[in-house]
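Q: below: sequence and its predicted model.
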Amino acid sequence: MRGDRVEVVIDAGDDTRTYEIEATRAGRRVEITHGRGLVEVTETTRGGTKVRTARFMANRVLALVEHPASQEPLPDDAAVTQLRQPA
């Protein structure tokens, strides 16, 4: 969803670097995969087509922070009431 973003902090030798990958258009999302020593952050469309990809060596990644898009409650959203009382 537009506004989803991921921050990746990596060790760059003497200092750290921060990269941000963000879903730039409506209907796109940011996915994270990791394996075989790589962390991959990909912006994908609704259909699953990869738009942009960033790859990082897993042993260099210090932090991986996901920031979901904020979803403000709409004016017509009503409070949800439980149907059953918990035991």
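A: That came in fine, so what should we check first? Since the model is a prediction, treat every value here as computed from it, not as a measurement. Residues are numbered from 1 along each chain as shown.

Q: going forward, measure contacts between C-alpha atoms and count neighbours the same way
A: Fine.

Q: what segments of this structure are strands?
A: Using DSSP state E, the strands of the chain run over 5-11, 16-22, 29-35, 38-44, 50-57, 61-67.

Q: and those: which comes nearest Pro73?
A: Nearest to Pro73, of all these, is strand 61-67, at 17.7 Å by Cα to Cα.

Q: here comes the other one, which I'd like you to weigh against the first:
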Amino acid sequence: MKGDRVEIVIDAGSGTTRTYDVIATRAGRRVVTTHSRGTVEVSEVTRGGSTVRTARFLANRVLALVEHPAADEPAPDEITPTLRTA
């Protein structure tokens, strides 16, 4: 869903960290996370299952993997009233 986001924090060596974001940029796309054979793979995928972009990291370097799902409905303070004229 547009707005899905995964934040990846990795150890860049010598005590420093780097942060990467993979974001679903268009409607109908989603972000998929896969762990296998010592790697972490985060991909943006279309409705049909085609991969648009992929980020791969060594699992032993990943410090944090945070998934931020898109909100289904706007929060009450984000709703703007509209005037109806009859």
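A: Cool, got the structure. Only a predicted model underlies this, so the values are computations on that prediction, with no experimental measurement involved.

Q: superposed, how do the two chains score by TM?
A: Once superposed, the chains reach a TM-score of 0.83 (TM-score structural alignment, normalised by the length of structure 2), with 73 aligned residues with a Cα RMSD of 0.8 Å.

Q: buried stuff in stretch 59-67 of structure 2?
A: For stretch 59-67 of structure 2, burial by neighbour count (16 or more other Cα atoms under 10 Å) applies to 61-62, 65, 67.

Q: returning to that earlier point: how about JSON lines for the strands of structure 1, with distance to Pro73 of structure 1 added?
A: Listed next are these as JSON lines, based on distance: least, Cα to Cα, whole Å:
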{"stretch": "strand 5-11", "distance to Pro73 of structure 1": "20"}
{"stretch": "strand 16-22", "distance to Pro73 of structure 1": "22"}
{"stretch": "strand 29-35", "distance to Pro73 of structure 1": "20"}
{"stretch": "strand 38-44", "distance to Pro73 of structure 1": "25"}
{"stretch": "strand 50-57", "distance to Pro73 of structure 1": "29"}
{"stretch": "strand 61-67", "distance to Pro73 of structure 1": "18"}
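
Q: mind listing what Asp4 of structure 2 touches?
A: The contact partners of Asp4 of structure 2, taken as Cα atoms under 8 Å, 6 or more residues apart in numbering, are 23-24, 30-31, 67-70.

Q: closest to Val42 of structure 2 out of the residues you listed?
A: Val31 (6.9 Å).

Q: nearest residue to the closest one in space, please, no chain neighbours.
A: Spatial nearest neighbour of Val31 of structure 2, chain neighbours left out: Glu44 (4.6 Å); criterion: Cα to Cα, 6 or more residues apart in numbering.

Q: that's all I had, so thanks and see you.
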